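**Q** What shape does this take:
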Amino acid sequence: MITRKKTRQIHVGNVAIGGGAPIAVQSMTNTLTSDIEATLKQIHGLEQAGCEIIRVAVPDMAAAEAISSLRQGSTIPVIADIHFDARLAVAAMEHGAQGIRINPGNLGGPEKLARVVDAAKMHRIPIRVGVNSGSIEKDLLGEFGYPTPERPDALIASALNNVRLLEQHGFYEIKISIKSSDTLTTIEGYRQLSQKTDYPLHLGVTEAGGLIPGTVKSSVALGILLSEGIGDTFRISLTREPVEEIRVAYELLRSLRIRERGPEMISCPTCGRTRIDLFSLAEVVERKLQTMESPIKVAVMGCVVNGPGEAREADIGIAGGNGVGILFKKGEIYKKVAEADLLPVFLEELEKLEAEHRRRA
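**A** Next comes the predicted model:
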């Protein structure tokens, strides 16, 4: 049983962070933010997949101004990601950003930081203090050295120093992230930071990599931290389409029995008995399940002989054969269909289950 650390609670739009609230799943768009149509299309796909907070890059004034339209078209809170430019931070808030991510120490000095904090107070939005291994102040690197698993002190000191800059302006609607591309540095850094503050923590492994390495590194680091009760919101960072980050995030939460969203899918690793393209079949089904809310277990198996028995606990499943496939429920054959019809028939059955779930809800 996981016991979460008690942290302060803040709100990003209507999403509570910390204070015992459900661990929130985030992502970030990779479109040109000022391209409102493309960015909204990506946000809508992320919403459907279960994303609860979305962050957008704000590299210029056109991006800051686009946030007005993005917020109107989004059902989830929009956070502005700012680097160096206090003017853009203020503009993003004026145009409806429901949170900003900054490094307070690199905004150009106390006066510019004060303007940003004043705007955050006026618009009643939180600030994420985000520190990465590559953005640590030179004096801290000189004192502590580059962050390592044995000594992540520079990351922690940088984050807490920047938090104090906000506190000096009477601002406390804060969450903190200290990201490294190294898995063990990330784990130890957040462990120590969690002992030093009760602000909510945003977890993440920065520059984690593509689908396989990024999923592994993020799942190891974040899985360990979440299992220790550390973390209030997180992003799985992948060099992939952002919706993939949401898929990994919910599977991570499900594996730790922290949160479950929609169906769980089980599938066999294939063997010499497989006579269908199970890889493609499983991918299509998995994408379909990402849009569903019913809490069912779904199996995609490659062998008609063993599939239903091996996946007996599944509410519904399919197994392929040589030119024929079967649908089964709780291990019992429910329907036989031609192989060419297996996927469309199965997707139709899933639609029926989802409709039943919505009627009951």
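
**Q** C-alpha only now, for contacts and for neighbours.
**A** Fine.

**Q** Any buried residues in stretch 39-53, and which?
**A** Using 16 or more other C-alpha atoms under 10 Å as the test for burial, stretch 39-53 gives T39, L40, Q42, I43, H44, L46, E47, A49, G50, C51, E52, I53.

**Q** Now distance to G189 and secondary structure too, for those residues, in TSV please.
**A** Listed next are the buried residues of stretch 39-53 as TSV, based on distance: C-alpha to C-alpha, whole Å; DSSP: H, G, I helix; E, B strand; the rest coil:
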residue	distance to G189	secondary structure
T39	33	helix
L40	35	helix
Q42	32	helix
I43	31	helix
H44	34	helix
L46	29	helix
E47	31	helix
A49	30	helix
G50	28	coil
C51	26	coil
E52	25	coil
I53	24	strand
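
**Q** can you put those in JSON lines and add distance to G20?
**A** JSON lines is the format used below for the buried residues of stretch 39-53 (distance: C-alpha to C-alpha, whole Å):
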{"residue": "T39", "distance to G20": "31"}
{"residue": "L40", "distance to G20": "30"}
{"residue": "Q42", "distance to G20": "30"}
{"residue": "I43", "distance to G20": "26"}
{"residue": "H44", "distance to G20": "27"}
{"residue": "L46", "distance to G20": "24"}
{"residue": "E47", "distance to G20": "23"}
{"residue": "A49", "distance to G20": "23"}
{"residue": "G50", "distance to G20": "20"}
{"residue": "C51", "distance to G20": "19"}
{"residue": "E52", "distance to G20": "16"}
{"residue": "I53", "distance to G20": "17"}
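
**Q** Now the two most distant members of the residues you listed.
**A** Maximum pairwise distance in the buried residues of stretch 39-53, criterion C-alpha to C-alpha, is 16.6 Å, between T39 and G50.

**Q** And the helices in this protein?
**A** The residue ranges that make up the helices of the chain, judged by DSSP state H, are 36-49, 61-73, 86-94, 110-123, 138-144, 153-167, 183-196, 211-227, 242-255, 278-289, 307-310, 342-360.

**Q** separation between I318 and R124?
**A** When distance is defined by C-alpha to C-alpha, to the nearest Å, I318 is 50 Å away from R124.

**Q** Next, the structure of the following sequence, for comparison with the previous one:
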Amino acid sequence: MIARVPTKQIFVGTVPVGGGAPISTQSMAYSQTCDIEATKGQIDRLKLAGADFVRVAVRHKKDANALKELKKVASLPLIADIHFHHHLALIAAESVDGIRINPGNIGSKDKIEAVAKACSARNLPIRIGVNGGSLEKQFEIKYGASAEGMVQSALYNIKLLEDAGFNNIKISLKASDVERTIQAYEQLRPLIAYPFHLGVTEAGSLFHASIKSAMALGHLLRQGIGDTMRVSITGELEEEIRVAKAILRYSGRQKEGITFISCPTCGRIESNLVALMAQVEQRLAHIKIPLDVSVMGCVVNALGEAKHADIAIAFGKKSGLIIKKGQVIHKLPEDQLLETFVAEVQALANQHQNEEKYAKI
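**A** The predicted structure is shown next:
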């Protein structure tokens, strides 16, 4: 895997984006932003799930005016999502930590310049959010629904901001299909130094969005492309962060949390491995220390696969094994296995965490 592509660093609140900073994850609240209590609740859920910042929809003046109070109680940096009405961005810029505009619908050059001026006054970044489904007419007519059209839209709008003296910029080039998304990011990356926000837009339900995002974002991340990301899912907010963190982990770009190794179901299994695996995942979801954890349904796989894991459990017929660093440390009846295993994993995570702390002293 190649090194990250060097980019300019910007800040969303206190969160660095680009310039070698850790790749951040984000989501978007689905409440009416003017409902401060509901929106705060969703932001708190995202913070607990591990998001770094959050985007909120600003559909009308009531939403824009609510941002001042929302900012006071928000547990994450806020990005205002603006479509069609640039004057809402001018109000939002007084309170939030960043602005996202869609160049396909935000309006004329003078409106973009006005937004840039408002953001400059508070040193706020602007995300140019190019969307494959809503390109400006001139690019849609000339290039059709293509990656090239998205890239040309991004370059045009970058120049508008730069001509206005503004360069606190990040870029996204989102399409609803994997190939066009990859092509757009790959084509634009050598041409500019601004950080990239990665995503596949309108990706679908959890199943479809996870696969699309893993293919597109994982491919880009493995090339060193990407500074922040969102996995767009028609579903619960926490799932977006959970899938994003998994993509970062399995692409090798972030070492946080548990990497699970589990055997496929087969005729040798002598326990309800599917249900037991779900329990293990749920009970260990809070652990952030990087660990390889193996969950096996029989001793045959366990003795081979588990020796490469930090810790493993092998369920058998009414009993099973717990294996740590390749050595069997417990052979227990089935009703004692899960609780003992969870305790052993937690102890190992605590041990690694303490070792990290001492290493930094």
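
**Q** quick one on the thing from earlier: so for I318 and R124 of structure 1, which sits in the more crowded spot?
**A** Legend: neighbour count by other C-alpha atoms under 10 Å for I318 of structure 1 and R124, higher for I318 (29 against 16).

**Q** From what I see, that one and G331 are in contact.
**A** No. Distance between I318 of structure 1 and G331: 10.2 Å, which falls outside the contact criterion (C-alpha atoms under 8 Å).

**Q** any common contacting residues for those two?
**A** P308 (C-alpha atoms under 8 Å, 6 or more residues apart in numbering).

**Q** can you list contacts of stretch 293-302 of structure 1?
**A** Looking at stretch 293-302 of structure 1 with C-alpha under 8 Å, 6+ apart, the contacting residues turn out to be 260-268, 270, 273-276, 278, 281-282, 307-308, 311, 313-321, 353-354, 357-358.

**Q** rerun that using 6 Å as the cut-off
**A** Residues from elsewhere that reach stretch 293-302 of structure 1, judged by C-alpha atoms under 6 Å, 6 or more residues apart in numbering: 262-268, 274, 307, 314-320, 354, 357.

**Q** Next: stretch 211-220 of structure 2.
**A** Counting by C-alpha under 6 Å, 6+ apart, the neighbours of stretch 211-220 of structure 2 from elsewhere in the structure are V178, I182, I247, S251.

**Q** residue in structure 1 matching the third one?
**A** Alignment note: I247 of structure 2 maps to L252 in structure 1; criterion TM-score structural alignment.

**Q** what's the neighbour count on its match?
**A** Neighbour count of L252 of structure 1, defined by other C-alpha under 10 Å: 22.

**Q** export the helices of structure 1 to a markdown table and tack on distance to M1 of structure 1?
**A** Formatted as a markdown table, those follow (distance: least, C-alpha to C-alpha, whole Å):
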| stretch | distance to M1 of structure 1 |
| --- | --- |
| helix 36-49 | 27 |
| helix 61-73 | 38 |
| helix 86-94 | 40 |
| helix 110-123 | 37 |
| helix 138-144 | 36 |
| helix 153-167 | 28 |
| helix 183-196 | 19 |
| helix 211-227 | 9 |
| helix 242-255 | 13 |
| helix 278-289 | 27 |
| helix 307-310 | 28 |
| helix 342-360 | 28 |
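
**Q** Check those for me and report the most buried one.
**A** Highest mean neighbour count of the helices of structure 1: helix 86-94, a mean of 23 (counted as mean count of other C-alpha atoms under 10 Å).

**Q** just to revisit the earlier point, buried ones only from the contacts of stretch 293-302 of structure 1, please, as a ChimeraX command.
**A** One line in ChimeraX is enough to select the buried members of those, burial here meaning 16+ other C-alpha under 10 Å:
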select :262,263,264,265,266,267,268,274,307,314,315,316,317,318,319,320,354
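
**Q** quick one: which of the contacts of stretch 293-302 of structure 1 sit in strands?
**A** Residues from the contacts of stretch 293-302 of structure 1 lying in strands, with DSSP state E as the criterion: E264, M265, I266, S267, I316, G317, I318, A319, G320.

**Q** which ones are touching the third one?
**A** Applying C-alpha under 6 Å, 6+ apart to I266 of structure 1 gives the contacts A299.

**Q** one more time with 7 Å, if that's ok
**A** V298, A299, V300 (C-alpha atoms under 7 Å, 6 or more residues apart in numbering).

**Q** quick one: what's aligned to Q138 of structure 2 in structure 1?
**A** Aligning on TM-score structural alignment places Q138 of structure 2 opposite D139 in structure 1.

**Q** Just give me the neighbour total for the residue lying closest to M28 of structure 2 once chain neighbours are set aside.
**A** The shortest distance from M28 of structure 2 to any non-neighbouring residue, by C-alpha to C-alpha, 6 or more residues apart in numbering, is to R55 (4.5 Å). Using other C-alpha under 10 Å as the criterion, R55 of structure 2 is surrounded by 22 other residues.

**Q** can you check V300 of structure 2 too?
**A** Neighbour count of V300 of structure 2, defined by other C-alpha under 10 Å: 13.

**Q** gap between it and A312 of structure 2?
**A** Here the criterion is C-alpha to C-alpha. By it, V300 of structure 2 lies 13 Å from A312 of structure 2.

**Q** Check K117 of structure 2 too.
**A** Here the distance between K117 of structure 2 and A312 of structure 2 works out to 56 Å (C-alpha to C-alpha).

**Q** What about the contacts of I266 of structure 1, which one has the most neighbours?
**A** When neighbours are counted as other C-alpha under 10 Å, the busiest of the contacts of I266 of structure 1 turns out to be A299, with 28 neighbours.

**Q** To which residue of structure 2 is it aligned?
**A** For A299 of structure 1, the aligned position in structure 2 is occupied by S294, per TM-score structural alignment.
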